[in-house]
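Participant: Please find the sequence and the predicted model below.
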Amino acid sequence: MEFLSNPETWVAVAFVLFVGLIVYLKVPGTMGKALDDRAAKIKADLDAAAKLKAEAEAALAKYREATRNADKEAEAIVIEAKAVAEALAAKAEADLAAALARKVETGKAKIAQAEANAIAEVRRIAAEAAVAAAREIIATRLDGAAKDRLIGDTISSVATRLN
């Protein structure tokens, strides 16, 4: 019985009982299931992380595309605004030139009208002066018979001019 007094024997017996108890209580299956569950959870977390990474990359690509589009749109808006401003400036310049031309023409017309009025006034004054001078000459130099003959000639010339 030396076999029972040997401590190594008791260690071996305790080990066999321990392993038997573990197998009886299905610890390896439970641990395997727990490890499988943990592995499945880790795999699900990795899949979710990969999905989130893909979504983040897609969002980043979309953001970069939107930024490029926004830059292009801003550049197009600036170009269009410059074109509109140039068109407005050209139109304003043309309108100003047309307005100045109208004012010049109006000024020329007013000057021509004033000139025509001045000429008419000078002619009127000259005609009045000529009539007054003729009246004075007729009154001082012609006798009665010559006056009558002159009046008759004038009346007949007016009559022929009116007909």
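Facilitator: Right, received. Where do you want to start? Residues are numbered from 1 along each chain as shown.
Participant: use CA for all of it now, contacts and neighbours both
Facilitator: Fine.
Participant: Mind jotting down where the helices sit in the chain?
Facilitator: Counting by DSSP state H, the chain has helices at residues 2-5, 7-24, 27-141, 144-162.
Participant: Is it possible to get TSV of these that adds mean neighbour count?
Facilitator: Converted to TSV, the helices of the chain look like this (neighbours: other C-alpha atoms under 10 Å):
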stretch	mean neighbour count
helix 2-5	8
helix 7-24	12
helix 27-141	12
helix 144-162	11
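Participant: hold the first one in mind and look at this next one:
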Amino acid sequence: MANPTFWVAVALFIFIGLLYYYGVPGNVGKQLDSRGKRIADELAEAKRLREDAEKLLKEFEAKRAAAEREAAEIVSNAKEEAERLASEAQEKMADFVKRRTASAEAKIAQAEAQASAEVRAAAVDAAIKASESVLRQEITGNAASSLVSQGLNDVRAKLQ
């Protein structure tokens, strides 16, 4: 009994006995079991959250792809609209130039006709004056005067 190893062994058995008496191994087991269950629940929750995140990722990828398609469609429509507007503007410009050209040609033709009429009128006036002076020199008297005036009036009426 004087051996210290013996007393250490006795103290150890008493300590283990007290531990069992107060239910420490059961509590430790319960705590380990509850901790294991909590860890398993957390793992299940993490797995569920990962699956949800993967679903959300797939949804967002699908939405992104749809948005890219929509953006490409908008760009395509905008290009088509721009081309259409450009062709309409070109057509309007060509029509405007055509109308301006036609208007200018009409004004030129009108100016030519007016110039021709003025030249003709000037030629008629010159011819009338020349024939009046020739006739006045050739025919004399009152009869000649009335004949010249009447003839000149007839010529003016016919030439104009």
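Facilitator: All right, it came through fine. Here the structure is a predicted model, which is why all the values come from computation and not from measurement.
Participant: Val134 of structure 2 -> structure 1?
Facilitator: Mapped onto structure 1 by TM-score structural alignment, Val134 of structure 2 lines up with Ile137.
Participant: for Ser103 of structure 2, same thing?
Facilitator: Checking TM-score structural alignment: Ser103 of structure 2 goes with Thr106.
Participant: Tell me who's in contact with that match.
Facilitator: By C-alpha atoms under 8 Å, 6 or more residues apart in numbering, Thr106 of structure 1 lies in contact with nothing.
Participant: what's the distance between it and Ala112 of structure 1?
Facilitator: 10 Å (C-alpha to C-alpha, to the nearest Å).
Participant: Return the residues in contact with the alignment partner in structure 1 of Ala122 of structure 2.
Facilitator: In structure 1, Ala122 of structure 2 lines up with Ile125, judged by TM-score structural alignment. Residues counted as contacts of Ile125 of structure 1 (C-alpha under 8 Å, 6+ apart): none.
Participant: do Met1 of structure 2 as well
Facilitator: Trp7.
Participant: hang on, the earlier thing: need the overlap of contacts for Thr106 and Ala112 of structure 1.
Facilitator: In contact with both Thr106 of structure 1 and Ala112: no residue, using C-alpha under 8 Å, 6+ apart.
Participant: quick one: stretch 91-109 of structure 2 to structure 1 mean distance?
Facilitator: Once superposed with structure 1, the aligned residues differ from stretch 91-109 of structure 2 by a mean of 0.9 Å; criterion: mean C-alpha distance after the TM-score superposition for structure 1.
Participant: nope, stretch 112-122 of structure 2 is what I was after
Facilitator: Mean for stretch 112-122 of structure 2 is 0.9 Å (mean C-alpha distance after the TM-score superposition for structure 1).
Participant: From Lys108 of structure 1, how far off is the spatially most central residue of structure 1?
Facilitator: Centroid-nearest residue in structure 1, with C-alpha atoms, centre = their mean: Ala81, separated by 4.3 Å. The gap separating Ala81 of structure 1 from Lys108 of structure 1 is 40 Å, by C-alpha to C-alpha.
Participant: what do you get for Ala76 of structure 1?
Facilitator: Applying C-alpha to C-alpha to Ala76 of structure 1 and Lys108 of structure 1 gives a distance of 47 Å.
Participant: hang on, the earlier thing: the residue nearest to the centre of structure 1 matches what in structure 2?
Facilitator: Ala81 of structure 1 maps onto Ala78 in structure 2, by TM-score structural alignment.
Participant: and its match, what is it in contact with?
Facilitator: Listed by C-alpha under 8 Å, 6+ apart, Ala78 of structure 2 has no contact partners.
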